[in-house]
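*Asks:* Next come a sequence and a model predicted from it.
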Amino acid sequence: MSTILVLGAFDTKGAEHAFLRECLLEAGVEVLSVNLGVMGTTDRFPVDIEADEIARHGGESVYALREAGDRGEAVRLMGEGAASVVRELFDEGRFDAIVGMGGSGGTSMIAAAMRSLPVGVPKLCVSTVAAGDIAPYVGTKDIVMMPSVVDVAGVNRVSRVLIRQAAAAIVGMAGQSDARQPESENPVVAATMFGNTTECVDACRRYLEESDFEVLVFHATGVGGRAMEELIDEGWVDAVLDVTTTEWADEIAGGIMSAGPTRLEAAGRRGLPQLIVPGCLDMVNFGPIETVPEHLRRGDRHFYEWAPAVTLMRTTAEENRRLGTIFAEKANGAQGPIAFLVPTCGFSVLGEEGDLFHDPEADGAFSEGLRETLDPSIRVETIDVPINDAAFSKRAVAMLLELIEQGRASG
């Protein structure tokens, strides 16, 4: 029998969570209840873990939070405490799925707890903010955000229907999930892809699958890179084929798809075999052209409208040299087998000869910056084809397999 963890601010949302709990029990599951309400609790149902324990895990007492009267600080600390407690409960095997309901403050605390859990653990949040920008709540995790339509304020003809649906959904998800056990024993390769490197990565994926590897492909949009790094740290991945490292171009040039300054660190930290490619380092991502910073639009930068909501900007030689230096610094700290493969005839579809972003001098600056800083023992191989050429894909997979064998031999 599955156990569903129900969490929320029971001081203000007691009736709503009581109805949710009733729906879950009717569905034949067990319920573990966690109260996040700083101002009190509920007598509508038994509460398994009260807010004072959550507050202690956040570094404060619930009484101090009440006296301080700082709602924002209370939400932050209770979110941290909830994340700690919920993760401990999961590691102890106490529940199989998690569900909660709330407004903006409640959603912040609930989502913080859900983000502490591994991918694959069913997570559902019924929220008043679910129809807006949910990126700050979801982060890189598989949280299902369900719009509450009406406020989470009473059980009425609308909320009653949606709460029943939420209960049915999380019960169904729990019945189909086992985040603790892999479905396959095949080794896992993480790969990064963008529209401009799709042909390359699709070919690499086919070659690897033919060799009995399972391939997880991440879209290099910022959140994709962060998700990959997190899954590497969580132990889901055995090797990394980092074809599309474009998120670093956004990081240094102010684009909207940065994965942050720790990108390229997880695989090296865990000692995994990794092949790094400067895929799409010839571009920086922005939204519609009018959203590009004015100082860039007034300069001599090259732009391309990839889609109505996507504007690409060509990187400069100076930026690529800096990227090469950064990549070398990341690689120098790696604890496992690592190598670079650089296509000299274009880092993307747009970088091929005759296309808008074709600039051999700017591309070459990446290799110059890389070699100037890179540990001489780390291999850098160049190949005189565009990144999406079949020969590049074959060589990339061959090099990754060599690194994997090297890792096995040394392990």
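*Replies:* Looks like it came in fine.
*Asks:* Only C-alpha atoms from now on, for both contacts and neighbour counts.
*Replies:* Fine.
*Asks:* Helix or strand: which one has W306?
*Replies:* strand 303-307 (DSSP states H and E).
*Asks:* quick one: buried residues of the next helix-or-strand element following that strand?
*Replies:* Going down the chain from strand 303-307, the next helix or strand is strand 310-314, by DSSP H and E. Across strand 310-314, burial judged by 16 or more other CA atoms under 10 Å covers 311-314.
*Asks:* Buried residues in the strand holding W306, which are they?
*Replies:* Neighbour-count burial for strand 303-307 [16+ other CA under 10 Å]: 303-304.
*Asks:* Strand 310-314 and that strand, what's the angle between them?
*Replies:* 150 degrees (axes from the mean of the first three to the mean of the last three CA atoms, to 10 degrees).
*Asks:* Now do strand 303-307: distance to the chain's middle.
*Replies:* Relative to its parent chain, strand 303-307 has a centroid offset of 25 Å by CA atoms, centre = their mean, to the nearest Å.
*Asks:* next one: stretch 401-411
*Replies:* Stretch 401-411 has its C-alpha centroid displaced from the chain centroid by 27 Å (CA atoms, centre = their mean).
*Asks:* What are the buried residues along it?
*Replies:* Of all the residues in stretch 401-411, those buried under the rule 16+ other CA under 10 Å are 401, 403-404, 407.
*Asks:* And for stretch 66-84?
*Replies:* So for stretch 66-84, counting by 16+ other CA under 10 Å, buried means 74-84.
*Asks:* Any chance you could list what contacts it?
*Replies:* 36, 38-39, 54-60, 65, 105-106, 108-116 (CA atoms under 8 Å, 6 or more residues apart in numbering).
*Asks:* The same query, at a cut-off of 10 Å, please.
*Replies:* 7-8, 34-40, 51-62, 64-65, 85, 87-88, 104-117 (CA atoms under 10 Å, 6 or more residues apart in numbering).
*Asks:* one more structure, for comparison:
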Amino acid sequence: MSIVIIGTLDTKSEEIGFARDVIEAQDGEVHIIDAGVLGEPEFAPDTTADEVAEAGGTSIESLREDGARGDAVDVMGRGAAEIAQQLHKEGVLSGVLGLGGSGNTSIATTAMRALPVGIPKLVVSTMASGDVEPYVGVKDITMMYSVADIEGLNRLSRRIIANAALAMVGMVETDVDMEIDKKPTIAITMFGVTTPCVRRAREYLEDHGYETIVFHATGTGGQAMEELVREGVIDGVLDVTTTEWADQHVGGILNAGPDRLSAPGEVGIPHVVSTGALDMVNFGPPESVPDEFSDRTFYQHNPQVTLMRTTPEETAAIGTIIAEKLNEATGPTAVYLPLNGISILDIEGGEFNDPAADEALFEAIRETRNDDIELVEMETDINDDAFAVALAKAVDELVRESDST
């Protein structure tokens, strides 16, 4: 098993070689992938830039002749991802280390995002102190700020690169038995306004032999959950909080993209869905709310988060979308509707209480769902203890039925 280092040997041979030497001094094995396009490496890598470019769909000569940096980074990122996945399938790759500026950060993290969660991934980057979402995505990538540019070895760069290399050695060589008392795993989606429901459902499930993973429905949370479903980490999904579809449809900042609600159905695992927090769309501070919404109902969650109440027209459209998504499911699927409120703010007397908007949501789901999608309606709000337990029992029963077939 090797630590794979991804870097541009035409510009960073000295620094990559130093990282290799630190790892090998700890009796670690290293596999170097050269992602450089500009020139020849100062030492021979294990995977050449030619091989990376070919895996990315072109040749290194074409990239050099074209001279378009953006295209080259894109191709080398795709190629590095293909090679990293292949090394993982062959049992060669135990972790990935990258180091460089924005170009190699993009290339290395593209490869890292193609690998399963749990494989150690670390990049030393000049970009690590800013917005790292484009690099990290929904994967467990550790970013270490290089402080100074990664250009030559000095007392600062040696220490930082050595720390990163030693961290990788520690991650890949520390043997933690993750299979001890392994339990079936249920993913649960949560927002602040559905927390009481999720806590009670989680307690029930854990008391009945499950491990639970709670995902904050902030866009990346929903994406991460769906990615783990596709990777086979999750045995069932309790989708209490589908609020990301409100942001996706209306234009809020916490959307999870058009594939949200797709993965459980594609994989065929049990999926119990509710309508948590579909009464709200998320924006930043009040001044960030688009002018077109100036006449709407708002709630200031905190100085950085402004919530906007969805209208009956919006909830009807969202309900239709959700039902259509679930109709495509290949596994057991159920929808639970809390008729007396879909969030803490939506109960009687709450700031977002709007029975007409809720009913438009519920009716769209009723009318659009296929008959094989189980529908349960309860005269409670979503955070009622009885509703939470009903959700937990439903996903428990579906998982047990699936296991018995």
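*Replies:* It's in. Because the structure is a prediction, the values reported are computed rather than measured.
*Asks:* Would you mind getting the average deviation of the strand holding W306 of the first structure from the second structure?
*Replies:* Once fitted to the second structure, strand 303-307 of the first structure is off its aligned match by 0.9 Å on average (mean CA distance after the TM-score superposition for the first structure).
*Asks:* What range does that strand cover in the second structure?
*Replies:* Structural correspondence for strand 303-307 of the first structure: residues 298-302 of the second structure, per TM-score structural alignment.
*Asks:* try stretch 382-390 of the first structure
*Replies:* Counting by TM-score structural alignment, stretch 382-390 of the first structure pairs with residues 377-385 of the second structure.
*Asks:* Now do the SS call for E381 of the first structure.
*Replies:* strand (DSSP: H, G, I helix; E, B strand; the rest coil).
*Asks:* Next one: it from T325 of the first structure, what distance?
*Replies:* To T325 of the first structure, E381 of the first structure is 16 Å away according to CA to CA, to the nearest Å.
*Asks:* okay, those two: which has more neighbours?
*Replies:* Set E381 of the first structure next to T325 and count neighbours by other CA atoms under 10 Å: T325 wins out with 21 against 14.
*Asks:* Nearest residue to the alignment partner in the second structure of that one in space, ignoring adjacent ones along the chain?
*Replies:* Taking TM-score structural alignment, the alignment pairs T325 of the first structure with T320 from the second structure. Residue nearest to T320 of the second structure in three dimensions, not counting chain neighbours: A364, with 5.2 Å by CA to CA, 6 or more residues apart in numbering.
*Asks:* One more: G287 of the first structure?
*Replies:* Counting by CA to CA, 6+ apart, V310 is the residue found nearest to G287 of the first structure once chain neighbours are left out, at 4.6 Å.
*Asks:* neighbouring contacts of the strand holding W306 of the first structure?
*Replies:* With contacts defined as CA under 10 Å, 6+ apart, strand 303-307 of the first structure is touched by 195-196, 283-289, 292, 296-297, 310-315, 350, 356-357.
*Asks:* Need the buried ones from the residues you listed selected in ChimeraX.
*Replies:* Of the contacts of strand 303-307 of the first structure, the buried ones can be selected in ChimeraX as follows, counting by 16+ other CA under 10 Å:
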select :196,283,284,285,286,287,289,292,311,312,313,314,315,350,357
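*Asks:* Please identify the helix or strand for I5 of the second structure.
*Replies:* Using DSSP H and E, I5 of the second structure sits in strand 2-7.
*Asks:* you'd agree L391 of the second structure is up against S274?
*Replies:* Yes: with contact defined as CA atoms under 10 Å, L391 of the second structure counts as touching S274 (8.5 Å).
*Asks:* With neighbour numbers in mind, choose between these two.
*Replies:* Each of L391 of the second structure and S274 has its neighbours counted (other CA under 10 Å); L391 has more, 27 against 23.
*Asks:* Now do the contacts for that one.
*Replies:* L391 of the second structure neighbours (CA under 10 Å, 6+ apart): 197-198, 200-201, 204-205, 238-240, 272-274, 334-336, 376, 382.
*Asks:* Please pick the buried ones from these.
*Replies:* Buried, going by 16+ other CA under 10 Å: 197-198, 200-201, 204-205, 238-240, 272-274, 334-336, 382, out of the contacts of L391 of the second structure.
*Asks:* For the most centrally placed residue in the second structure, pull up the helix or strand it's in.
*Replies:* For the second structure, the residue nearest the mean C-alpha position is A224 (2.3 Å; CA atoms, centre = their mean). In this structure, A224 of the second structure sits in helix 220-230 according to DSSP H and E.
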